[in-house]
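Engineer: no sequence for this one, just the structure:
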């Protein structure tokens, strides 16, 4: 019996290296696959769309907020992987009756790297985990050199419509905006506040409309532009700003391209 801890500093015990994994967080499912653990995944959510073939090859046990406990139990998992923000506390309590639960809690890139390291220990794949960590660190360092000469711009990052909601502080999105030298005009608001865009008192240089969780598209730009006539409106890839783990390997190249768009006016 070996003891492990998660990112909420909870401890749990495993008899052996887990072979059957249920992942209830899309970005963590992607991370598992990139660490070479795809064959060990037995259950996922309907939002676990990367790699895209998983939805047809793995058992879907629900979403991130609601799951079918009977389906999870039938899969006989050795471990269930969750996230504090994505999965509710009452859900965790029920899941712990089925198998040990690991909960991630991600606010920064450093938190993400810690999660990768934890998975390396739990699944006995530390070499693969360390390789991924070093790759992310290298990409981050190269991006920091690139972005260092760019001027700071102000931004509002919209995540939802009806009601309009933005990313405030104390979340991974805000952290990545900071990494991009973007000053979040709603950083004085906690988490994901609702905003009244019809009576907005801020005029950011940039308005980001995220492709998720609300699927903002180009047709939404005109509606938002009416309330922010002096801001540049850009539809951004929400996965790059909110999917932690192995997605960070792709994110920094995306941020370089996005920076060129942001600074082209």
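Structural biologist: It's in. This one's a predicted model, so the numbers in the text were calculated from it and none came from an experiment. Residues are numbered from 1 along each chain as shown.

Engineer: For the rest of this, base every contact and every neighbour count on C-alpha atoms.
Structural biologist: OK.

Engineer: doesn't residue 86 fall inside a strand?
Structural biologist: No: using DSSP: H, G, I helix; E, B strand; the rest coil, the assignment for residue 86 is coil, not a strand.

Engineer: so it touches residue 25, yeah?
Structural biologist: Yes: taking contacts as Cα atoms under 8 Å, residue 86 lies within contact range of residue 25: 6.9 Å.

Engineer: The two: which has the busier surroundings?
Structural biologist: Counted by other Cα atoms under 10 Å, residue 86 and residue 25 do not tie: residue 25 has more neighbours, with 25 against 16.

Engineer: what comes up buried for stretch 163-177?
Structural biologist: Using 16 or more other Cα atoms under 10 Å as the test for burial, stretch 163-177 gives 165-177.

Engineer: Summarise which helices and strands the longest strand along the chain is packed against.
Structural biologist: When the chain is parsed with DSSP state E, its longest strand is strand 153-160. When contacts are defined as 3 or more Cα pairs under 8 Å, 6 or more residues apart in numbering; DSSP states H and E, strand 153-160 packs onto strand 165-166, strand 182-184, strand 206-210.

Engineer: another one to put next to it:
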């Protein structure tokens, strides 16, 4: 029997290394695959799009907020991987009746690396996880040196339209903005507040407005609309996966951030 504490302090007892995994978090599905566990994944969400082949080979059990719990039970999982932000408390309570549930809670790169290390222990992939952590730490530290030499820029990061919503303080996105030496003009607010255009105009004018590719799929037409509304700010479309996926996608994130700086 192995006993672990997940990232919200819950105790998980496992009789053996889990062999049947249900993952309800897209970035964690990608992480599990990069740890060599693709064959052990039996169920995932319709938003688990990386790696590209994974959805076609596994059972889709719903989204991140709404799941088919009977479908998950039928898969007879040994463990279910969740996240405090992505999945609801009610979901976790229901899933606990099926199998042990691991809940991650990610706000920083350090939290992400801690999750990778713990997955290495849980799934007997300690060496693979350690190699992944070492690779990301090196990229991260090199990028911090680069970012510190860049000018501080004020930014607003939009994640939704109708209603407009932004990434504010106490989020992984805000943390990565800070890592990039960006000052989030909404960092004084909490999580993902709704923002009216009028409220936005009253706020501190950002140097740059980022329109994320997810969860709302901002496109060129939205960019043009924002450029007309906020002519004093540079408006850019950005890849939301690099700003919000906290698993192994971090391997590529810091290279993307370097390229983003070169575009500004």
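Structural biologist: Done, it's in. From a predicted model like this one, the values you see are computed outputs, not experimental measurements.

Engineer: Next, the TM-score between them, please.
Structural biologist: Overlay of the two chains. TM-score (TM-score structural alignment, normalised by the length of the second structure): 0.98; 262 aligned residues with a Cα RMSD of 0.7 Å.

Engineer: on that earlier part again, in strands only, show me the buried residues of stretch 163-177 of the first structure.
Structural biologist: Using DSSP E, these in strands are 165, 166.

Engineer: one step back: I'd like to know which of the helices and strands packed on strand 153-160 of the first structure lies nearest to residue 94 of the first structure.
Structural biologist: strand 165-166 (30.2 Å; Cα to Cα).

Engineer: which residues are contacting that closest one?
Structural biologist: With Cα atoms under 8 Å, 6 or more residues apart in numbering as the test, strand 165-166 of the first structure has contacts from 156, 157, 158, 159, 160, 186, 192, 193, 194, 195.

Engineer: Pretty sure the third one sits against residue 173.
Structural biologist: No: under the criterion of Cα under 8 Å, residue 158 of the first structure is not in contact with residue 173, lying 10.7 Å apart.

Engineer: list residues touching both of those two?
Structural biologist: Common contact partners of residue 158 of the first structure and residue 173 (Cα under 8 Å, 6+ apart): residue 167.

Engineer: if we look at stretch 12-24 of the first structure, which residues are touching it?
Structural biologist: 1-5, 29, 40-45, 63-64, 72, 76-83, 87, 100-102, 122-124.

Engineer: Sort out for me which of those residues are in strands.
Structural biologist: Short answer: the contacts of stretch 12-24 of the first structure in strands (DSSP E) are 2-5, 41-44, 79-83, 101-102.

Engineer: Can you say which of the residues you listed are buried?
Structural biologist: Judged by 16+ other Cα under 10 Å, buried ones among these: 41, 42, 43, 44, 79, 80, 81, 82, 83, 101, 102.

Engineer: what about the helices in the stretch 51-200 of the second structure?
Structural biologist: 54-57, 69-74, 89-95, 109-122, 126-148, 172-179, 197-202 (DSSP state H, counting those that start in this stretch).

Engineer: Tabulate those (CSV), appending distance to residue 18 of the second structure.
Structural biologist: CSV is the format used below for the helices of the stretch 51-200 of the second structure (distance: least, Cα to Cα, whole Å):
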stretch, distance to residue 18 of the second structure
helix 54-57, 19
helix 69-74, 15
helix 89-95, 16
helix 109-122, 8
helix 126-148, 14
helix 172-179, 28
helix 197-202, 48
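
Engineer: Deepest in the core, which of those is it.
Structural biologist: helix 172-179 (a mean of 21; mean count of other Cα atoms under 10 Å).

Engineer: In the first structure, which residue range corresponds to that helix?
Structural biologist: Using TM-score structural alignment, the residues of the first structure aligned to helix 172-179 of the second structure are 172-179.

Engineer: Any idea how far the matching stretch is from the middle of the chain?
Structural biologist: Offset of stretch 172-179 of the first structure from its chain centre (Cα atoms, centre = their mean, to the nearest Å): 11 Å.

Engineer: again, but for stretch 75-86 of the second structure
Structural biologist: Centre to centre, stretch against its chain (Cα atoms, centre = their mean), the figure for stretch 75-86 of the second structure is 15 Å.

Engineer: Could you work out the end-to-end span of that stretch for me?
Structural biologist: By Cα to Cα, to the nearest Å, the extent of stretch 75-86 of the second structure from end to end equals 21 Å.

Engineer: Show me what it is in contact with.
Structural biologist: Residues contacting stretch 75-86 of the second structure (Cα under 8 Å, 6+ apart): 8, 18-25, 28, 42-43, 64-65, 92, 95, 98-105.

Engineer: how about a cut-off of 7 Å?
Structural biologist: Here stretch 75-86 of the second structure makes contact (Cα atoms under 7 Å, 6 or more residues apart in numbering) with 18-25, 42, 64-65, 99-105.

Engineer: Equivalent analysis for stretch 216-229 of the first structure, please.
Structural biologist: By Cα under 7 Å, 6+ apart, stretch 216-229 of the first structure touches 197, 198, 203, 209, 210, 211, 233, 235.

Engineer: Looking at these, which one is closest to residue 140 of the first structure?
Structural biologist: Nearest to residue 140 of the first structure among the contacts of stretch 216-229 of the first structure, with distances taken as Cα to Cα, is residue 210, at 21.7 Å.

Engineer: With that, I have no additional questions.
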